[in-house]
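Dropping a prediction and its sequence here:
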Amino acid sequence: MTPFNDSTTDESSRIDPDLDAPWTYATAAARRLGVPDDIEQRLLYPTHRQRITVLFERDDGSHGVCEGYRVRHDGVRGPYMGPHRYDPALTGNDCAGLAAATTISAAIADVPFGGAAGGIAVDPSTLSRSERVSLTRSYAARITGLGADGDVLVPDVGTDERTMARVADAVSNRVDGPQNAAVAGKPPALGGHREITRAAGYSVAHVTQDILETDHDRPLSDATVAVYGTGHIGATAARLLEFWGGTVIAMCSDEAGLTAPESENGLDTDLVPSYLERPGALSSYDDGTTTGTQNVLERDVDVLVLADPVTAVTAENADAMRAEIVVEGATGSMTPGGQSVLEDRDVTVVPDVLATTGRPIAAHLEWIGSVGRDRMSDARVTNEFGYALTDAVEDVRDRRESCSLSWREAAYSVGLSRVAAAHEVVR
């Protein structure tokens, strides 16, 4: 393997995700729409915040203590729903930003959910399996308001379908309605759907292809792609974009990257994520060139997908981006200043609230089955998911074209107008 840039000397662009950004965009959208003052104030502040102490038992018999959070932004359109993450840097304000973004995304998807977000300030990689179980159950025991008609958790950074299963079991004796409906993204054995866990990544890939082919008149089969992030979203989006005909020529984790040789057809998206998650294994990968993360961001490609939950693009480095389309696959991966620089250069920026709309769509489809309203096969779930996602993109596109807005402005305009309209009818 030939080194392209010494990843040990590359200055990573990784910083804490800019989770205040949704408030900036929501405020601008509210002013643009002329939302009445009382409704605007309601939308610009969370409805409810919880901060708790999460006590859990360690394997040696001692006890650990972490901070836990759950923030509910707005529930006028239906039960709260949103991500549950484990991240050592997590704060209540982070959860508030995620909750606001989820409210907008659910409204764009036109599903009857409000937005919420929460989690625990912990690094799950430092915990054993039994410690994670104890931590999850302790959190579920102390957070109030969970339930099918209250607040529905979905997996996010540091959590997975097993986490959701443990939460559902832990709250079984104190929630109204089916306990399994208190979470989405659970294992199929508990009523989950196989497609749900990769819904956000599928959504990112679908929206990318739709905008590339419809708005840029370029078939995916002729496009090159770089993917920043190798978690569930990045890995799924990369595999699907390759499967549908795109050429993924660069990928990176937050520590190292790989690029495809110029003469080759692209990276093997089935293998690369596993190597990038273990940087020490990169020396044994022979079909790519090691590089630093910044080189992946700056690669000359048609599409750059930002799929890592960190801020990768800022006003300071946005000028170096050479992609024609930048897709924000994780909330906070781009600052408002970074977006402004890109849009001044006529780069298309697809916002997270549209790119990841698949998550609330998938959560709603699973929730419908869990509360007993309908029994859907995996095939039907897949079809319904695809139709809803296509409709969401089309709604934002129509608003963008009719009002001469950017993709982000149009997405927030669609989402916020639907939430504001719901508030209008219940005043």
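Yes, it's here. Small disclaimer: the values here were computed from a predicted structure and weren't measured.

make it CA atoms for all contacts and neighbour counts henceforth
Will do.

Now the terminal residues of stretch 216-226, how far apart.
By Cα to Cα, to the nearest Å, the extent of stretch 216-226 from end to end equals 17 Å.

Also stretch 306-317?
Stretch 306-317: ends 14 Å apart by Cα to Cα.

List the buried residues of stretch 208-222.
T208, Q209, D210, I211, L212, L220 (16 or more other Cα atoms under 10 Å).

neighbouring contacts of the host helix or strand of the first one?
With secondary structure defined by DSSP states H and E, T208 is part of helix 199-215. For helix 199-215, contacts defined as Cα atoms under 8 Å, 6 or more residues apart in numbering pick out 218-220, 232-238, 240-241, 325, 327, 329, 354-359, 362, 389-390, 393.

another structure for you, compare them:
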Amino acid sequence: MRAFEATQIFFNAAADHLSIEPSLRETLLMPSREVQVQVTIERDDGSLGNYVGFRVQHNNSRGPMKGGLRYHPQVDLDEVRALASLMTWKTAVVDLPYGGAKGGIGVDPSKMSKREIERLTRAFVDQIHDIVGPDTDIPAPDMGTDHQVMSWFRNQWEKYHGFNPAVITGKPVEEYGARGREEATGRGVGALTVKLTKRLGLKPEAAKTAIQGFGNVGTHAAKFLQEAQFPIIAVSDLTGTYYDPNGLNISEVLRHKLNHPKGLLEGYPHCDCLPVDALMSLPDVKVLIPAALGGVITAKNVDGIQASIIVEAANGPIDPEADAVLQKKGVTILPDILANAGGVTVSYFEWVQNRQHYRWTLDRVRQELDHTMSEAFEHVWQTAQQNNVSLRIAAYMIGIKRVRRAAELAGLAS
């Protein structure tokens, strides 16, 4: 199933509960703008590299559009379109004054030099600089990009439009970035996992957790949960699943990852190494956190999942068919549009600081993040209880209602 089709299914399920008529559904689902560009650069060996870049701007009813910039071989228009729509509902669920957007380039950055990635970023900015900006569409890091890419993006954009660091978020702290931005998504995932398990009556020491994907989000979520006394019994990356039924020493795992030349878990000695896909079906896992690519839980592997709680740290990790199976099994799923909203929340804080020319402390960033995420969680939880729906449908209902209300107030819908 295509990514945007899956998003539409979840949207329509929530829209049914809100009795939204078909014409308004089409208005809310249809992206405002889709841009596809050819990005050509000179490779280090003198050859030309040709890549396809995308920027989809979904909805600006609630404010400037906001969304990450992804460098990955699987990036295509359908994926970017789906992720842009998810950003619209995500920013609305946590009540940020933003709409949704997303961008990306179909490229494998692991096969490029640093200078090639810089040239690629600047060439992409040359193509889209006139449709992004601090009052229209504000990019941020995503899979395959980081604070360095954001710095190059900002520098190239400012060559056309002049100084304005609010054009992009996720920048280095030394260049108007926000303290705590790098940890934000993982911290939010960890904090809401703690809140959810507490609501369900599961004590931390009994909440054996597995994290699929040990990149930026997975590592920060693992650190937060270990401090909260959650046993992290398995983590995985592309090299395998690293499993200890008594709980991994996350500090040791992180040291190994930092010392690995490619930042991988490969060769970690203090546990069992299993195949990559083994993590999904480990029998003693209570909390499963998919924190990598979307579409990893499907009809093909859903029957093997033993976890009773799934926290979607990745975007769209569960397809609708698998979601239906999990709901029937009684699995509680914390949806992506709430669970991983910590990143865009701190991006908003960074944008606010840039506009005010004032920097917050790390303690204030964390305090504001925890407050925002906690408030959103409570609203979603209460909506789910009151309407007897899943947390996913409740989150979509909140997001859709807020976007619809903004559109109505602006005279764009009735």
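It's in. Treat the numbers as computed from the prediction; the structure is a model and nothing was measured.

Need the buried residues of stretch 208-222 of the first structure in TSV (columns: distance to R427 of the first structure).
Converted to TSV, these look like this (distance: Cα to Cα, whole Å):
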residue	distance to R427 of the first structure
T208	38
Q209	40
D210	38
I211	37
L212	41
L220	46
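
those strands in the second structure, which residues are they?
In order along the chain, the second structure carries the following strands (DSSP state E): 33-42, 48-59, 65-72, 99-106, 137-141, 209-212, 232-237, 240-243, 272-274, 287-290, 309-311, 332-334.

Now these in JSON lines, please, with extra columns for distance to Y160 of the second structure and mean neighbour count.
Listed next are these as JSON lines, based on distance: least, Cα to Cα, whole Å; neighbours: other Cα atoms under 10 Å:
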{"stretch": "strand 33-42", "distance to Y160 of the second structure": "18", "mean neighbour count": "16"}
{"stretch": "strand 48-59", "distance to Y160 of the second structure": "18", "mean neighbour count": "22"}
{"stretch": "strand 65-72", "distance to Y160 of the second structure": "20", "mean neighbour count": "26"}
{"stretch": "strand 99-106", "distance to Y160 of the second structure": "20", "mean neighbour count": "29"}
{"stretch": "strand 137-141", "distance to Y160 of the second structure": "16", "mean neighbour count": "25"}
{"stretch": "strand 209-212", "distance to Y160 of the second structure": "41", "mean neighbour count": "28"}
{"stretch": "strand 232-237", "distance to Y160 of the second structure": "40", "mean neighbour count": "26"}
{"stretch": "strand 240-243", "distance to Y160 of the second structure": "45", "mean neighbour count": "24"}
{"stretch": "strand 272-274", "distance to Y160 of the second structure": "50", "mean neighbour count": "16"}
{"stretch": "strand 287-290", "distance to Y160 of the second structure": "39", "mean neighbour count": "28"}
{"stretch": "strand 309-311", "distance to Y160 of the second structure": "41", "mean neighbour count": "23"}
{"stretch": "strand 332-334", "distance to Y160 of the second structure": "42", "mean neighbour count": "23"}
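
for the ones you listed, which one sits closest to A410 of the second structure?
strand 48-59 (12.8 Å; Cα to Cα).

Quick one: average offset of the closest one versus the first structure, please.
Taken over the aligned residues, the distance from strand 48-59 of the second structure to the first structure averages 0.6 Å (mean Cα distance after the TM-score superposition for the first structure).

Onto which residues of the first structure does that strand map?
Aligned by TM-score structural alignment, strand 48-59 of the second structure falls on residues 63-74 of the first structure.

And for stretch 141-149 of the second structure?
The alignment places stretch 141-149 of the second structure over residues 155-163 of the first structure (TM-score structural alignment).

Tell me the buried residues in the matching stretch?
Applying a neighbour-count criterion of 16+ other Cα under 10 Å, the buried positions in stretch 155-163 of the first structure are P155, D156, V157, G158, T159, D160, E161, T163.

what does stretch 338-358 of the second structure give?
Within stretch 338-358 of the second structure, the residues scored as buried using 16+ other Cα under 10 Å are 338-354.

coming back round to it: and which of the buried residues of stretch 155-163 of the first structure is nearest A410 of the first structure?
Closest approach between those and A410 of the first structure, by Cα to Cα: D156, at 25.5 Å.

contact partners of the match of strand 48-59 of the second structure?
Outside stretch 63-74 of the first structure, the residues that touch it by Cα under 8 Å, 6+ apart are 43, 45-58, 80, 91-92, 95-96, 99-100, 103, 114-122, 139, 143.

swap in stretch 217-225 of the second structure?
183, 185-191, 194, 211-212, 231-232, 250-251, 254, 291-292, 313.

Where in the first structure does it fall?
Using TM-score structural alignment, stretch 217-225 of the second structure corresponds to residues 233-241 of the first structure.

from the buried residues of stretch 208-222 of the first structure, which two are the most distant?
It's I211 and L220 that sit farthest apart of those, by Cα to Cα, at 10.0 Å.

any idea how far the equivalent of I39 of the first structure over in the second structure lies from T209 of the second structure?
In the second structure, I39 of the first structure lines up with L24, judged by TM-score structural alignment. For L24 of the second structure, the distance to T209 of the second structure equals 41 Å [Cα to Cα].

now do Q57 of the second structure
Taking Cα to Cα, one finds Q57 of the second structure at 36 Å from T209 of the second structure.

ditto for L338 of the second structure
Distance, L338 of the second structure to T209 of the second structure, using Cα to Cα: 19 Å.
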